[in-house]
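Asks: Have a look at this prediction, sequence included:
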Amino acid sequence: MSNIAYKSDFTGDPKQHDTSKFSESMTGTCLCGSISVTIHDKELFGEKPRGHFHCANCRKVSGSFVSSNMAIEKDKVTYMDKNGTLKVYDDWATGSGKRVKRLFCGNCGSPVMSQPDIFPHMYMLKMGMFPRIPKPECESFAEHRHDWQGKHDGLKQYALIRGQKKLGE
């Protein structure tokens, strides 16, 4: 057992952030703090299109077995790049064949958002950068889920793309 003591905010315990603090907006940052993203939405913790994405590209970008994203209109988001570290990767290896711009911090490597050409008015925000993650409402590419993952009860499960064929249909 380690004797290392951690500051209470170091681990980023989301329960220390009451959701009522985010009634108008919520700001998150990349790991080094160079990039900040603010969601301006009074319905942030209401019914928003957000979910877990199991496609290979989203998994690679997240560095995990799933990517937690929120699709939101661009006019409800502001972002700042105070140190000029925002980088873009143009991903053309997508199921639609259309480009997805993948934005990340060139300093710390944190994923920030995706901008899919098929939804030009939307950002896909990477929810891991925010102090609280609203409950997901669906899983996309659920048929790509690993067998050991199990299922998330209460979430709509789309075989591939959100809004299309559900898993098991």
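Replies: Yep, it's here. Numbers count the residues shown, from 1 in each chain.

Asks: When you work out contacts or count neighbours from here on, use the C-alpha atoms and nothing else.
Replies: Noted.

Asks: in this structure, which spans are helices?
Replies: Listed in chain order, the helices of the chain (DSSP state H) span 56-62.

Asks: which residues does the residue lying closest to Val37 once chain neighbours are set aside contact?
Replies: Leaving aside its sequence neighbours, Val37 sits nearest to Tyr79 (Cα to Cα, 6 or more residues apart in numbering; 4.3 Å). With contact set as Cα atoms under 8 Å, 6 or more residues apart in numbering, Tyr79 has these partners: 35-38.

Asks: Mind jotting down where the strands sit in this structure?
Replies: Applying DSSP state E to the chain gives strands spanning 25-29, 35-40, 50-53, 67-73, 77-81, 86-91, 100-105, 111-116, 122-126, 138-140, 156-157.

Asks: Now do the longest one against strand 35-40, angle only.
Replies: What that stands for is strand 67-73. Between strand 67-73 and strand 35-40, the angle comes out at 60 degrees (axes from the mean of the first three to the mean of the last three Cα atoms, to 10 degrees).

Asks: Packing partners of strand 67-73?
Replies: strand 50-53, helix 56-62, strand 122-126 (3 or more Cα pairs under 8 Å, 6 or more residues apart in numbering; DSSP states H and E).

Asks: structure B:
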Amino acid sequence: MSGSCLCGAITYTLSSAPLKRFICHCPNCQKASGSAFMTNFWYPKDAQTFTSGANILKTYVDTTTKSGTPLHRSFCPHCGSPVRLTTAFAPLSTFVAVPAGTLDGGKESEMRRAGWQPDAEYFIEDRAGCLGALEGVAQVEGREK
């Protein structure tokens, strides 16, 4: 599987299937994505390899998260697309969250397949009022510990 930022300056490959697919409704993910929520896939940290643009990748250390855990939000400096989220704090330090919208594949990508659902929705207390809970999906106040 592969992916890229909007302008294509940063590209990456993923060497494994996602371990978890989730939607985050926290205020910081709303602001970082410019949307009502952010859809991310968790992979083992070493599964994401940058094939171009690693030298231009910028990282914002988000220290105002609701969980209190600083989150490293890496993005393209040209188009602003987020391409990687990591933290140094266990147990999440062994994972990388990849924004699902950056995955390649068009209609064939995993996120766009009919019947696709995330495994969990986090920070549901911050979910936009116009959105309901996804049926059959774990609903978590806050985030997984």
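Replies: Okay, I see it. Values in this document were obtained by computation on a predicted structure and should not be read as measured data.

Asks: Give me the TM-score for this pair.
Replies: The TM-score (TM-score structural alignment, normalised by the length of the second structure) is 0.84; 134 aligned residues with a Cα RMSD of 1.7 Å.

Asks: Please dump the contacts of Tyr79 of the first structure into a markdown table; it should also carry neighbour count and distance to Lys87 of the first structure for every row.
Replies: Shown next, in a markdown table, are the contacts of Tyr79 of the first structure (neighbours: other Cα atoms under 10 Å; distance: Cα to Cα, whole Å):
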| residue | neighbour count | distance to Lys87 of the first structure |
| --- | --- | --- |
| Ile35 | 23 | 11 |
| Ser36 | 19 | 14 |
| Val37 | 21 | 14 |
| Thr38 | 16 | 18 |
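
Asks: my guess is Asn83 of the first structure contacts Ser36, does it?
Replies: No - checked against Cα atoms under 8 Å, the pair Asn83 of the first structure and Ser36 is beyond contact range at 10.7 Å.

Asks: I'd like the distance between the residue nearest to Val37 of the first structure and Ser67 of the first structure.
Replies: Taking Cα to Cα, to the nearest Å as the measure, Tyr79 of the first structure falls 20 Å from Ser67 of the first structure.

Asks: looking at the helices and strands packed on strand 67-73 of the first structure, which is buried most?
Replies: With neighbours defined as mean count of other Cα atoms under 10 Å, those peak in mean count at strand 50-53, which reaches a mean of 24.

Asks: distance from that one to the second structure after superposition?
Replies: In the superposition with the second structure, the average deviation recorded for strand 50-53 of the first structure is 0.7 Å (mean Cα distance after the TM-score superposition for the first structure).

Asks: so that strand aligns onto which residues of the second structure?
Replies: Aligning strand 50-53 of the first structure against the second structure (TM-score structural alignment) gives residues 21-24.

Asks: List the contacts of that stretch.
Replies: Taking Cα under 8 Å, 6+ apart as the rule, stretch 21-24 of the second structure contacts 37-42, 117-124.

Asks: same thing with stretch 91-103 of the first structure?
Replies: Contacts of stretch 91-103 of the first structure (Cα under 8 Å, 6+ apart): 57, 86-90, 111-118.

Asks: Relative to the second structure, which residues correspond to that stretch?
Replies: By TM-score structural alignment, stretch 91-103 of the first structure lines up with residues 62-74 in the second structure.

Asks: what comes up buried for stretch 75-88 of the second structure?
Replies: 75-76, 81-87 (16 or more other Cα atoms under 10 Å).

Asks: about what we covered before: which of the contacts of stretch 91-103 of the first structure lies closest to Asp75 of the first structure?
Replies: Of all those, Gln115 has the smallest distance to Asp75 of the first structure: 13.2 Å, by Cα to Cα.

Asks: Now do the same contact list for the aligned residue in the second structure for that closest one.
Replies: When the second structure is aligned by TM-score structural alignment, Gln115 of the first structure is paired with Thr86. With contact set as Cα under 8 Å, 6+ apart, Thr86 of the second structure has these partners: 71-73, 92-93, 95-97.

Asks: Trace Glu141 of the second structure over to the first structure, please.
Replies: In the first structure, Glu141 of the second structure lands on Ala159 (TM-score structural alignment).

Asks: circling back to that earlier point, mind giving me CSV with the strands of the first structure and columns for distance to Gly163 of the first structure?
Replies: Below are those laid out as CSV (distance: least, Cα to Cα, whole Å):
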stretch, distance to Gly163 of the first structure
strand 25-29, 26
strand 35-40, 23
strand 50-53, 12
strand 67-73, 13
strand 77-81, 23
strand 86-91, 22
strand 100-105, 19
strand 111-116, 16
strand 122-126, 15
strand 138-140, 9
strand 156-157, 9
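
Asks: looking at the ones you listed, which is closest to Arg132 of the first structure?
Replies: Closest to Arg132 of the first structure of these is strand 25-29 (Cα to Cα; 8.5 Å).
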